[in-house]
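**Student:** Whatever this is, show me its structure:
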Amino acid sequence: MCADKVEYKTTLNLPKTDFPMRAGLPKREPDWLARWAEMNVYEKLREKAKTETRAPFTLHDGPPYANGHLHIGHALNKILKDMVVRSQQMMGRDARYIPGWDCHGLPIEWKIEEKYREKGLDKDAVDVVEFRQECRDFASGWVDIQREEFKRLGVQGKWDEPYLTMNFHAEKVIAEEFQKFLMTGTLYQGSKPVMWSPVEETALAEAEVEYHDKESFAIWVKFAVAEGDLAGSKVVIWTTTPWTIPSNKAVVYGDKYSYGLYEVTATPDECWADVGEKFLLADKLAADVFAKARLEDDQWTRVRDVPSEELAGLSLKHPLNGVEDGNGEWDDLRDFRAADFVTDDEGTGFVHCAPSHGMEEFELYRDLGMLAEVITYNVMDDGSFREDMPFFGGKRILRAKAKKGNWEGDANAAVMSKLAEVGGLLARGKIKHSYPHSWRSKAPIIFRNTPQWFAAIDKAVGDGQDTYGTSIRERALRSIDELVTWTPQKGRNRLHSMIEARPDWVLSRQRAWGVPLTCFTKAGAKPTDDDFLLRDEAVNARVLEAFEVEGADAWYKEGAKARFLGSDYNHDDYDQVMDILDVWFDSGSTHAFTLRDREDGSEDGLADLYLEGTDQHRGWFHSSMLQGCGTMGRAPYRGVLTHGFTLDEKGMKMSKSIGNTIVPEKIVQQYGADILRLWVAQVDFTNDQRIGDEILKGVADSYRRLRNTLRYMLGSLGDFDASKAVARDDMPELEQLILHKLAVLDGVVREGYAKYDFQGVFRAIFEFATLDLSSFYFDIRKDALYCDGDTERRLAALTVLDALYARLTTWLAPILTFTMEEVWLERNGDDTSVHLVDFPDTPAEWRDDELAARSDVVRSVRRVVTGALEEQRTAKVIGSSLEAAPTVYLSAELAKVITNRDTFADLCITSQITIAEGAAPDGAFTLDDVEGVGVVFGMSDGEKCERCWKILPDVGTHSHEGVCGRCNSALS
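**Tutor:** Here you go, the predicted model:
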């Protein structure tokens, strides 16, 4: 008998496949990468598009910075982009992806300077062209490194010809785009407070700043009233930037607040107030101010109200007014007036104004037409006071290099010491608050008034491209609402509010590695003079011609001014601007030399999609919007997709100092790139997402379950002959149901990919594969697949498996790039790739909602049956459901649906089943949520078939010993 069993086992159609259960992705993925490179899959897709009618789809790559290895945020971003491009391609588009890099700017320049400092060299002593070449070489090296790291993640694109902002043509176009601002009159030179890094000695954009907690000095300073009834009393201000006091030009108050005159009646031993000294304070804040001055409640008193009308007539003395050896620096009276930005939430109710170091104060006096009277130039590029300033000359706000993490210079201490010496301090302390820092040097920044170049965003551009408005701001706001689709929609609100409130765009930086502001100014002219800027198309053309051949280095070569001005101008009459452009202008211009100029760019110069993190609302989305609106009259993109930040498993921001960073390379080495890609597909990337060891283990488990499903399909399809495929109408209802579900899922997948909802796509496919297939369809049909002969039922099941294979493999290819190639190659030739095909069309007639509704009823009844069998299995009455022959009692309505006993037995995976109409007897198994169904357990009658293991009465009555009639037919 044992020999017979072995013989029968060999007659089964058991799954056969070389597809391994264990993926071995880390070792095997590089082979697929090499295969795709050899096949040149990306170019084959472009060739395919030329022979077909395909609408183009262009995702314009936001350039990562060519500086350092990839972090997990890079991986998330590039994998998302790859999923977008692959899915669009497989849905019938000509989906192009040209990767790019940002190569200019301070981070790279800073690295080269660090190298110089380590060698004791002076950067300024090195020829600027030679220095720029070192920066170029540094960036080029990192481009090569990052390119290989991105490719290892399975990202497909034009890797052999990326765009680089430092390519000569790119530098030429960036200069050309700048010249459009010059020629349309939106460029101007102005002087206003900008975010300034004393350590890096350059202005910074908002996108180059990050906020960290910082401990600052806080001081309460006395400004004496100069005249009138309140003469001699002191207005008290509070500031956390003592270094700005020498640049004070005014004090302002809020005319809607209640102010009072207060007198000190007694003092403790250590106090900077004198008995009889009188102070003007906001009533709401007075008690807190006196507490900071170490005065008890019984040591001061309120003398009287001071209405705003009385304040309006006052002028003040600077605390250093008349100080010995002050050279009259602070002897002018200080302006005193009401201002809207004053609050009584903290401080004193009065705000000290140094308009050279604060934007609100600057705007107040600009609007009053008083800037010439209040602007100072006391702070130098390196954050030191000008050398000739009394008491403080040469003192630095920040150190040149941090000492044990401390950047504090000697300026604040010197100012506080002098104020205390002359009786100008009332109190001092420290405060911990969120403060802007340079994200490169990590040093605090300051606000400093410097001459800079700006793009006026409210001035009419005057270029005739007025579809979306006449000014940059108007064009941007209308583009946001009328041109761009936002995913998620909250991205629209964020950028709209930023554009709505933003000041003019600061274009200039005081550095060397970048594209220069290619313009000339009239020597001796004022920025407000009409002829201050040279606007000459011939000069511009000579610059652009040189840049195309030599790159932006041409601007720095000896004789450049004479070369570009030519013989049309006296060279001594003009100054050559040596500032470089904000690196965000570079990246904001990438659409011009990538989408517009490249053959594989975009037909209309617009990208279908920009895809970056939420920080790019103030970065690349923002600068590209401003740049495009300034040069093209509208945004350079039709769609914006935004993702959140990646946090650790506990929801904390990743930090090297904490030690919770996760490097993509390590994930790839341990699990494989497909596991990282699957993690991306499983998270809601529109919000912040988490990653860690436990999360990745869960992702790997999902992958394993899906891989087993695919492996089962491959094994079962090993002997499928497509010529014997069964038509849908000739299939059993179970197969028709699976085709219906495929048709529904086809719509879900396509709609999900179109909306970039990768999480929704994968969830739908995974639930279908694990619940509808592995746990239901495969479980039911493995009997027919293994044991049937060449029956229509088995052929129908194989036909459905073939349809499943074609769709699951392609639908998952944008996500599990490597694994689906492996699955594809198991059944297709070596000269093809899953990434060269489209999603297959799914016939509309597969959809049968009536059948689906009927099947839902059948499955609910089946659930009662399987529940009854599980109860018996738990009680160890049976080991397998094939030992059972339950009787199922159905209501009259349900009995009309379930009419075929044999089919229902197959669905319930029992050897026999009895269907009875009517009420179930007492003790029958029921489920509360399924009405009209009761199950009475019974054991199968007959013998166990030695081939299919069903227990049936006819076993042993056929020509083949020990088998049932179905198996006997198969053997015959």
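**Student:** use CA for all of it now, contacts and neighbours both
**Tutor:** Will do.
**Student:** Now do the contacts for Pro26.
**Tutor:** By C-alpha atoms under 8 Å, 6 or more residues apart in numbering, the contact set of Pro26 is 668-673.
**Student:** Adding distance to Leu927, neighbour count and secondary structure, write these out as JSON lines.
**Tutor:** Supplementary listing: these in JSON lines, determined by distance: C-alpha to C-alpha, whole Å; neighbours: other C-alpha atoms under 10 Å; DSSP: H, G, I helix; E, B strand; the rest coil:
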{"residue": "Val668", "distance to Leu927": "47", "neighbour count": "20", "secondary structure": "helix"}
{"residue": "Gln669", "distance to Leu927": "49", "neighbour count": "12", "secondary structure": "helix"}
{"residue": "Gln670", "distance to Leu927": "46", "neighbour count": "13", "secondary structure": "helix"}
{"residue": "Tyr671", "distance to Leu927": "43", "neighbour count": "19", "secondary structure": "coil"}
{"residue": "Gly672", "distance to Leu927": "44", "neighbour count": "25", "secondary structure": "coil"}
{"residue": "Ala673", "distance to Leu927": "45", "neighbour count": "28", "secondary structure": "helix"}
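**Student:** Farthest pair within the residues you listed?
**Tutor:** By the measure C-alpha to C-alpha, Gln670 and Ala673 form the most distant pair in those, at 9.2 Å.
**Student:** Does Gly393 lie in a helix or a strand, and which?
**Tutor:** Secondary structure assignment for Gly393, by DSSP states H and E: no helix or strand.
**Student:** what about it, distance to Ser702?
**Tutor:** 66 Å (C-alpha to C-alpha, to the nearest Å).
**Student:** What residues of whichever strand or helix holds Phe223 count as buried?
**Tutor:** Element membership for Phe223, per DSSP H and E: strand 209-225. Across strand 209-225, burial judged by 16 or more other C-alpha atoms under 10 Å covers 209, 212, 216-225.
**Student:** swap in stretch 892-902?
**Tutor:** 894-895, 898.
**Student:** Switch those over to a markdown table; also include secondary structure and distance to Ile738.
**Tutor:** Listed next are the buried residues of stretch 892-902 as a markdown table, based on DSSP: H, G, I helix; E, B strand; the rest coil; distance: C-alpha to C-alpha, whole Å:
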| residue | secondary structure | distance to Ile738 |
| --- | --- | --- |
| Leu894 | helix | 22 |
| Ala895 | helix | 23 |
| Ile898 | coil | 18 |
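**Student:** I'd like the structure of this one too, to check against the first:
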Amino acid sequence: MCAETPDYKHTLNLPKTDFPMRAGLPKREPGWLDRWEKIGIYDRLREKEGREPFTLHDGPPYANGHLHIGHALNKILKDMIVRSQQMLGHDARYVPGWDCHGLPIEWKIEEKYRAKGQDKDQVPVIDFRQECRKFAEGWIDVQRDEFKRLGVTGNWADPYLTMDYHAEAVIAEEFMKFLMNGTLYQGSKPVMWSPVEKTALAEAEVEYHDKESFTIWVKFKVADFNLPDEDRMSEEETSEMREAVAATLAETREKFVGANVVIWTTTPWTIPSNKAVVYGAEYDYGLYEVLDTPEECWAAKGERYILADKLAAQTFERARLDESQWRRVSDVTSHQLAAMSLAHPLAGAEGSEGEWDDLRDFRAADFVTDEEGTGFVHCAPSHGMEEYELYRDLGMLGQVITYNVMDDGSFRESLPFFGGKRILKPNGKEGDANKAVIDKLVEVGGLLARGKIKHSYPHSWRSKAPVIYRNTPQWFAAVDQKLADGMGEYGDTIRERALTSIDKLVEWTPKTGRNRLYSMIEARPDWVLSRQRAWGVPLTCFVKKNALPTDEGFLLKSDEVNARVVAEFEKGGADVWYEDGFKERVLGNLVNAEEYEQVFDVLDVWFDSGSTHAFVLRDRPDGTPDGIADLYLEGTDQHRGWFHSSLLQACGTKGRAPYRGVLTHGFTLDEKGRKMSKSEGNTVAPEDVTKQYGADILRLWVAQSDYTQDLRIGDEILKGTADSYRRLRNTLRFILGNLAGFEESERVAVEDMPELDRWVLHRVAELDEIVRKGFDAYDFQGVLQQVFNFATLDLSSVYFDIRKDALYCDPEGGLERRVARTVLDILFHRLTTWLAPILVFTMEEVWLERFPGDDSSVHLVDIPETPAAWRDEALATKWAGIRRARRVITAALEVQRRDKVIGASLEAAPVVHVEDAGLAEALRSVDLADVCITSVISVTTDPSPSEAFRLPEVEGVGVVFETAEGEKCQRCWKILPDVGTHKHPGTCHRCNDALG
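**Tutor:** Alright, predicted model coming up:
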């Protein structure tokens, strides 16, 4: 610039904004939280009338410990759904809640007692329960603040708690509906039992980890061979079979008596409870003889063994016998097996006191396989569900059920040899029971082989200790009991209603969720409702003294009694159940209290959370008229947890599922795809992310991810997320800076806009449809990807790049500048509302930069309606061609800039050779120099010379570089021939006019 040429920078309409480049989210976000609370955003949204409700029912997290990254994923997803549905015009309600009862809290209080050397069982139960309540209250306050810090909106002032008095009253009331409709019964069957926690567990409370277990091969001697009893023969086994066996009875008795049927088990501690052995009727079995033995072998020369042929070789190998040391003697038919009687290996052992002297039952069973083991399965029906069901169906439970294992996993004191031995120690480690059983089997000659195996084994997800199957009296809800409750529209049983609901009443996101839950419900057993704990809602029922569970009148069924229980719980919570005189108070003059006993087991906490639809959706003013939620949203593990229990519970009390939609998300993993673990040091705490990056970065990570799969997170992923955030922030900063002082009088009608600007509005209309459909489908990844590409590619890289010249250099009232600012205003309102459900803090910051005020908030507005008339497919097609040609031109100029031929694209005056006449016409119809940010540009249909620049992916366009002729305008920097010929020195015609 010549010395006498003025500095025109002050004459430009440069962006003006206080919106900072650096977000400073960790420090600034808490201020917006305070502001939202002060102006009551959530309550003000509820004041909007005439809106269709949308209710996402919150699955209650457990009030125990700080939040982990899975909590953050879950709550942020819920929040994005609630906010987006609100901004789509619904009344989107969100009542957060907490699961407060149950073992994790009780365990913490017990730990406190153990640390002081106190016995929890010596503490008055109501005092103990009050300590549990206080513990939960403390963590609710902590977690509430941590959830709010993530930008989650909701009725935080009035959440639901399963330990509120009304909630406890309703849980009891819902339980008593099972009592009254006939689905409740007391039974004794094997359930998953935690010896460490001394309680039954539900499948949802169990997780599987690798465990090393003892494995043993045990001998059951054939004690006798006779015609099989009728009850051990199927209908197909005719008298001909009996005759066939009888004809060779003496011969086969001599052959088989004294032989050993070999079983294999990974639970040696169940051998003292053995009552039977079963085989597979369809498998091939053989009689084998030992010919010779090596040292240190528990088999003896001449011993005979009966094994499945497919498994014989590997069984002898485990017994340390090679192939030369045994031989197959003969077949063993299923008819012959059915004629055998077996002796327990401990039968007749000195000191056994006759405990195991009865012959063991021996029969065929469908659950036997020949894939591993020996082809025979030892049955302890008190400790295995398949064995239990077999003998239940045979009507033989009274003959096979034992009560050898106590609630702490120890053998009953009176059990010979093993009394007091423990399966597990109190700390969850291996006890002395397995070793004691193995040693005794070795002593009596009952063992063929032993070893160890590593396998997947159930553990309590709370104590992390292994669990066992143990036969105990428990309370169950029968899922196949026909209900006469007048709610049979979707089926007559809980299972039928649940399966119908899954298929016909619920929308699944993703669709695979339907199959997973359907298969679980289809195959599940009756629901174990009882737990042997103290902190929870008791099973509010009374049983007749000295009556059997099968007796008529065993359960007291009285609407009046039930109503009194509910009324008492409403006033004093579930603690009143444990007050002296409670039974007499509620039974009163209705029945003779002396004839009944109170049940003091507590309900499975999944029944608590499964009942939330009743005391949250049904009973609260901000619930739903029909007590049904539009959406339940949790992790995939809740197919066997909350989705499952809620479905069963509601099908028993409402006749259908309590939800219309179910969304499931994956688990959080580290950057390498590994499960997060404190011991591995690869956990990511939400608190750490918000302190370093801000909650909006965490929310952006959630929106960028495919939540239907497992999600990875770590430092590098968060850095990439932060980079995407900066790009979006810069787009919004450009809009804000160039809208400074915008007034309605500037607005230009769409029909008066140039094509470029109308093309942008076409894209806005396209995106508005995508965003709305995406939000309705909960596809935040799809929405964000489209909006991000629009903001960074269509806007920042194209539209803003082109329109900078008009915005900065045109006169303030110039048409093109007014058009651009009109478009920017439209973009502002769309981008802020499209992104507000995701980037809650940043969009509020952007909004307040334009519309400051005590009551102003982007979260109080809806996504604006976008006119369908903005859609212009013909224009979009034309501009798709122009943009393809522009890519070739800008790439050609980038080569010249890289080679330092030019410093900026405005120094160029390229010639564009276009083969397609239609495209050439389109390029000539627009100000292509402005579109490509050059000073001059020419378009020709002449063939491209060989030196023309081309892009392989854009056929028919070649660019020949030429430099622009003339002088550089000192205001807009274009190089034009007329620069220097106007009133204002060093300016072009446009800039001279702009200066006046």
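**Student:** What lines up with Val289 of structure 1 in structure 2?
**Tutor:** Under the alignment (TM-score structural alignment), Val289 of structure 1 pairs with Thr315 of structure 2.
**Student:** separation between the closest residue to its match other than its chain neighbours and Ala880 of structure 2?
**Tutor:** Sequence neighbours aside, Thr374 is the residue nearest to Thr315 of structure 2 in space, at 6.7 Å (criterion: C-alpha to C-alpha, 6 or more residues apart in numbering). Thr374 of structure 2 sits 71 Å away from Ala880 of structure 2, going by C-alpha to C-alpha.
**Student:** ok, those two, which is more surrounded?
**Tutor:** Using other C-alpha atoms under 10 Å as the criterion, Thr374 of structure 2 and Ala880 rank with Thr374 on top: 27 against 13.
**Student:** Next, that one: secondary structure please.
**Tutor:** coil (DSSP: H, G, I helix; E, B strand; the rest coil).
**Student:** need the helices for the stretch 251-400 of structure 2, in chain order.
**Tutor:** Ranges of helices in the stretch 251-400 of structure 2, per DSSP state H, counting those that start in this stretch, are 309-318, 334-338, 385-393, 397-400.
**Student:** same question, the stretch 1-150 of structure 2
**Tutor:** Under DSSP H, counting those that start in this stretch, the stretch 1-150 of structure 2 gives helices at 25-39, 41-46, 69-87, 103-115, 125-149.
**Student:** Now tabulate these in CSV and tack on distance to Asn13 of structure 2.
**Tutor:** Shown next, in CSV, are these (distance: least, C-alpha to C-alpha, whole Å):
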stretch, distance to Asn13 of structure 2
helix 25-39, 30
helix 41-46, 36
helix 69-87, 34
helix 103-115, 63
helix 125-149, 39
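**Student:** Deepest in the core, which of the ones you listed is it.
**Tutor:** helix 69-87 (a mean of 24; mean count of other C-alpha atoms under 10 Å).
**Student:** mean per-residue distance, that helix to structure 1?
**Tutor:** Compared with structure 1 after the fit, helix 69-87 of structure 2 shows a mean deviation of 0.2 Å (mean C-alpha distance after the TM-score superposition for structure 1).
**Student:** what's the matching range in structure 1 for that helix?
**Tutor:** Counting by TM-score structural alignment, helix 69-87 of structure 2 corresponds to 72-90 in structure 1.
**Student:** And for stretch 715-729 of structure 2?
**Tutor:** Against structure 1, stretch 715-729 of structure 2 falls on residues 693-707 (TM-score structural alignment).
**Student:** can you check stretch 386-396 of structure 2 too?
**Tutor:** Aligning stretch 386-396 of structure 2 against structure 1 (TM-score structural alignment) gives residues 360-370.
**Student:** neighbouring contacts of the matching stretch?
**Tutor:** Residues contacting stretch 360-370 of structure 1 (C-alpha under 8 Å, 6+ apart): 192-193, 339, 341, 353-356, 371, 374.
**Student:** How about the aligned residue in structure 1 for Val528 of structure 2, nearest residue that isn't a chain neighbour?
**Tutor:** For Val528 of structure 2, the aligned residue in structure 1 is Val506 (criterion: TM-score structural alignment). Leaving aside its sequence neighbours, Val506 of structure 1 sits nearest to Phe454 (C-alpha to C-alpha, 6+ apart; 4.6 Å).
**Student:** cool, Leu544 of structure 1 as well?
**Tutor:** That would be Lys172: by C-alpha to C-alpha, 6+ apart, it lies 5.5 Å from Leu544 of structure 1.
**Student:** Phe547 is in contact with the one you found, correct?
**Tutor:** Yes: contact criterion C-alpha atoms under 8 Å: Lys172 of structure 1 and Phe547 qualify, at 4.9 Å.
**Student:** give me every residue that touches the most centrally placed residue in structure 2.
**Tutor:** Taking C-alpha atoms, centre = their mean, the centroid of structure 2 lies closest to Gly635, which sits 0.7 Å from it. Gly635 of structure 2 is in contact with 74, 664-667, counting by C-alpha under 8 Å, 6+ apart.
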